[in-house]
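1. okay, here's the prediction I keep looking at, along with the sequence it came from:
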Amino acid sequence: MKSLAARYPRLDQADALVVHPPAIPEEHRVPRPGTHVTLVNLSRDKGVDTWRGAAAMLGGLPFLGVTGAHGQQVTCPVRGNIRVIPQTSDMRRDVWGMTRILTAPSIYESYGMAAMEALASGIPVIAHPTAGSANPWGPPAPSWTAATCGPGQPRSEPCTATAPPGSGWWMRRALAAPSSRTSPAGS
């Protein structure tokens, strides 16, 4: 803590220090959006069942799953529109370069680093509100629960993709929206 003392004059008076990992856009940003609906960490706590349900509902869209280091990874069965890749040290090329939108339907997030990296890269994120994700991202939008969870589904439970056919309008709309990551004309 002494090395930070000059930068933060009252640091030595703090009972605790929270240091959030940095999300540096230049390390993740790609020039053009990908086409996939992505989930990083294919465990049940991270929402793999919800992501798979969305893939079943939206069979015409490509889905990308990246295995993680936490929890039992659910990698099978793989539908025709799902591609699963292993963990990677090159998120820019292997994940963000293929991603159009990131899903984070977790029932628990300590911080939500994948979502922070995606947001820093200009990739939209559809997420389930958790205490950890509310910390770096702020409170959810007013339509959050209606857009991501069915009526009566408590926030502490994972959202499920069991809505009637055609109700994936919010995913289709997000995928159709112009990306903030596209290069300006002529560049």
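-> Received the coordinates, thanks.
2. going forward, measure contacts and count neighbours with C-alpha atoms only.
-> Noted.
3. quick check: buried residues in the lengthiest helix in the chain?
-> Counting by DSSP state H, the longest helix found in the chain is helix 48-57. Neighbour-count burial for helix 48-57, counted by 16 or more other C-alpha atoms under 10 Å, picks out V48, D49, T50, W51, R52, G53, A54, A55, A56, M57.
4. A further structure is provided below for comparison with the first:
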Amino acid sequence: MHAMPPEHNAGAEHMLVSMLRPLVERGHDVSVWLSRYGNAHQEYEYRGIKVIPLESRLDFPTAVRRADVLVAHLETVPPTASLARGYGKPLVVVCHNTHRETFRDMAAGGTALAVYNSRWMEAEAEVFFAEYPKSIRPAGTLIVRPPVFADEYATKPGKAITLINCNPEKGGKVLQALAERMSDQQFLAVKGAYGEQILPDLPNVEIVEHVRGEDMRKQVYARTRVLLMPSSYESWGRVGCEAMASGIPVVAHPTPGLCESLGEGGIFVDRTEIDGYEAVLRKLASAAEYRLASKRAKTRSAELDPSGDLFLWWTAVEGLSG
């Protein structure tokens, strides 16, 4: 992995952590080797996972030679694939987006198992691989929706309208426009793990520094009444699922990923329709409307229980390891 919690807290990394935790619980030795320099200088443990910073200068090829299975994502796929081929190890690639380079890296890597985070991503991959010989497609595929352990996020909702990661693609400008219009409402602008942050300097907007995953319940969701997700692109949208564990309504732009993840628990408004976002937020100010939206969110959260996906996941990994 290029980065790891608690220093780096983005959806892709927390998805991987939530997939590795059950392997630790089943007695496997799980280690994560970081490919970028960060603040950590020595090995540390995170939720039972051994994390080796790049600065520790340990010998990754030796670890590969001793491993049963290699798992990679994002920018780490090409170098890990090279080592997997060199040492004859099965490679698992976890996909977090539908960009062509994601599928192209798998095509070049001799992937034993491709893990997609949604049905729509799997469909996009099938379209991509239709252009290639069958021999270079992943040997196996699996859908694992980003696992959210609802009891780790569930809390009593607060009073604010919240955006998590305020970069333009996630909806920073939407938050700013709404806060300017709705001076009677309190907003939380939570700094994200990446991208330029649009942080409105307004009396009704509180800026929250980047929050560790294990602190999201207390520092963010316990203060949130409605979550905004006006993202230009989301392959899934983990924070929406985290919020729904508390019955927090999520108002989102209808990307294919968000439509699949939020389902009937989501409220969808095009990100260009600021009037529409304001109208929905005004409507949710009604206690009756909020109760109905909250109930739908909790129902969807229950539908996303990760136990079935995780059973298929660890069964597949153990099958690769022999």
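-> Everything's here; your move. The model shown is predicted, which means the values in this text are computed figures rather than measured ones.
5. still on that earlier bit, so where is the longest helix of structure 1 in structure 2?
-> Using TM-score structural alignment, the residues of structure 2 aligned to helix 48-57 of structure 1 are 172-181.
6. before we move on, what about stretch 101-115 of structure 1?
-> Going by TM-score structural alignment: stretch 101-115 of structure 1 matches residues 226-240.
7. now the terminal residues of that stretch, how far apart.
-> Counting by C-alpha to C-alpha, to the nearest Å, you get 10 Å between the two ends of stretch 226-240 of structure 2.
8. residues in contact with the equivalent of L17 of structure 1 over in structure 2?
-> By TM-score structural alignment, L17 of structure 1 lines up with L142 in structure 2. If a contact means C-alpha atoms under 8 Å, 6 or more residues apart in numbering, then L142 of structure 2 has L113, A114, V115, Y116, L312, W313 as its contacts.
9. which SS class is L142 of structure 2?
-> Using DSSP: H, G, I helix; E, B strand; the rest coil, the secondary structure recorded for L142 of structure 2 is strand.
10. again, but for the one 3 residues further on
-> Following three-state DSSP, R145 of structure 2 is assigned to coil.
11. what about R92 of structure 1, neighbour count?
-> 19 (other C-alpha atoms under 10 Å).
12. residue in structure 2 matching it?
-> Counting by TM-score structural alignment, the partner of R92 of structure 1 is R217.
13. and for T35 of structure 1?
-> By TM-score structural alignment, T35 of structure 1 lines up with K159.
14. quick check: its match touching D184?
-> No. Between K159 of structure 2 and D184 there is no contact under C-alpha atoms under 8 Å: 11.8 Å.
15. settle it for me: which of those two has more neighbours?
-> Taking neighbours as other C-alpha under 10 Å, K159 of structure 2 and D184 compare with K159 leading, 15 against 9.
16. ok, for the more buried one, nearest residue in space, not its chain neighbours?
-> Of all residues not flanking K159 of structure 2 in the chain, R225 sits nearest, at 4.7 Å (C-alpha to C-alpha, 6 or more residues apart in numbering).
17. ok, now which ones touch G168 of structure 1?
-> Here G168 of structure 1 is in contact with A54, M57, L58 (C-alpha under 8 Å, 6+ apart).
18. out of these, flag the one nearest to P164 of structure 1.
-> Within those, proximity to P164 of structure 1 (C-alpha to C-alpha) peaks at M57, which comes in at 8.8 Å.
19. quickly note the distance from the closest one to W169 of structure 1.
-> Taken as C-alpha to C-alpha, the span from M57 of structure 1 to W169 of structure 1 is 11 Å.
20. and if you look at A118 of structure 1?
-> 21 Å.
21. repeat for G97 of structure 1
-> 24 Å.
22. got the buried residues for stretch 270-281 of structure 2?
-> Counting neighbours by 16+ other C-alpha under 10 Å, stretch 270-281 of structure 2 gives D270, R271, I274, Y277, E278, V280, L281 as buried.
23. would you list the residues you listed in a markdown table and tack on secondary structure?
-> Shown next, in a markdown table, are these (three-state DSSP):
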| residue | secondary structure |
| --- | --- |
| D270 | coil |
| R271 | coil |
| I274 | helix |
| Y277 | helix |
| E278 | helix |
| V280 | helix |
| L281 | helix |
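24. so which bits of stretch 209-224 of structure 2 are buried?
-> Using 16+ other C-alpha under 10 Å as the test for burial, stretch 209-224 of structure 2 gives H210, V211, R212, G213, M216, R217, V220, Y221, A222, R223, T224.
25. number of residues surrounding the residue nearest to the first one when sequence neighbours are not counted?
-> By that I understand H210 of structure 2. Distance criterion C-alpha to C-alpha, 6+ apart; nearest residue to H210 of structure 2, sequence neighbours excluded, is K191 at 4.8 Å. K191 of structure 2: 21 surrounding residues under other C-alpha under 10 Å.
26. what is the aligned counterpart of K191 of structure 2 in structure 1?
-> Counting by TM-score structural alignment, K191 of structure 2 lines up with T67 in structure 1.
27. does its match touch V48 like I think?
-> No. Assessed by C-alpha under 8 Å, T67 of structure 1 is found out of contact with V48, at 10.3 Å.
28. mind listing the shared neighbours of these two?
-> If you check T67 of structure 1 and V48 against C-alpha under 8 Å, 6+ apart, the residues they both contact are N41, L42.
29. how near is H70 of structure 1 to S180 of structure 1?
-> In terms of C-alpha to C-alpha, H70 of structure 1 sits 31 Å off from S180 of structure 1.
30. how close does the nearest residue to G266 of structure 2 once chain neighbours are set aside get to D309 of structure 2?
-> Sequence neighbours aside, V250 is the residue nearest to G266 of structure 2 in space, at 5.5 Å (criterion: C-alpha to C-alpha, 6+ apart). Separation of V250 of structure 2 from D309 of structure 2 (C-alpha to C-alpha): 23 Å.
31. looking at those two, which one has more neighbours?
-> Set V250 of structure 2 next to D309 and count neighbours by other C-alpha under 10 Å: V250 wins out with 27 against 17.
32. on that earlier part again, and which of the contacts of G168 of structure 1 is nearest P22 of structure 1?
-> Set against P22 of structure 1, the nearest of the contacts of G168 of structure 1 by C-alpha to C-alpha is A54 (30.0 Å).
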